[in-house]
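K.L.:
okay, structure incoming, though there's no sequence with it:
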């Protein structure tokens, strides 16, 4: 698998995460139980972190070989 193919996979993963976050936010709006709300908020926070990282990695793998591309320091050795 090439890095460009991998970037497509990361973008698809990000799309699915975004969809799930939207679903959970809709449930959160209807939930009145405080314990359930806290659990949903925590899950949304975790998925949002995963979404951000999937998007960052999609860009990184997509543009890895471009001249002048300044990589995110978070993903360099």
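P.N.:
Structure received. Fair warning: this is a prediction, and the values are worked out from it, not measured in the lab.
K.L.:
hey, let's count contacts and neighbours off CA atoms from now on
P.N.:
OK.
K.L.:
center of this protein, which residue is that?
P.N.:
Centroid check for the chain by Cα atoms, centre = their mean gives residue 51 as the closest residue, at 0.9 Å.
K.L.:
this is the other structure I want to compare:
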């Protein structure tokens, strides 16, 4: 009985190891249609220290204006 249990445990462990090896060597999945690749440029342009330009672009495109502010304390 112990011998049979050890055999079943060994088979189960080998199955788990084989599954992990297969997952690690599997071909990469195709990307989703809306996924953004890291090699592409920024999705949203960042306008630094030019409030008038940012406001004009936001009004022209009818988009909200996001202002990032922080304090170094």
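P.N.:
Alright, I've got the coordinates. Everything numeric in this text was worked out from a predicted model, so none of it was measured.
K.L.:
got a TM-score for the pair?
P.N.:
The TM-score (TM-score structural alignment, normalised by the length of structure 2) is 0.37; 30 aligned residues with a Cα RMSD of 1.4 Å.
K.L.:
returning to that earlier point: what sits closest to the residue nearest to the centre of structure 1 if chain neighbours are left out?
P.N.:
residue 14 (5.3 Å; Cα to Cα, 6 or more residues apart in numbering).
K.L.:
which secondary structure state does the one you found sit in?
P.N.:
helix (DSSP: H, G, I helix; E, B strand; the rest coil).
K.L.:
was I right to think it contacts residue 54?
P.N.:
Yes - between residue 14 of structure 1 and residue 54 there is a contact at 5.5 Å, judged by Cα atoms under 8 Å.
K.L.:
what helix or strand is residue 56 of structure 2 on?
P.N.:
Assessed by DSSP states H and E, residue 56 of structure 2 sits inside helix 51-61.
K.L.:
buried stuff in that helix?
P.N.:
Residues of helix 51-61 of structure 2 classed as buried by neighbour count (16 or more other Cα atoms under 10 Å): residue 54.
K.L.:
packing partners of that helix?
P.N.:
Using 3 or more Cα pairs under 8 Å, 6 or more residues apart in numbering; DSSP states H and E as the contact test, no helix or strand touches helix 51-61 of structure 2.
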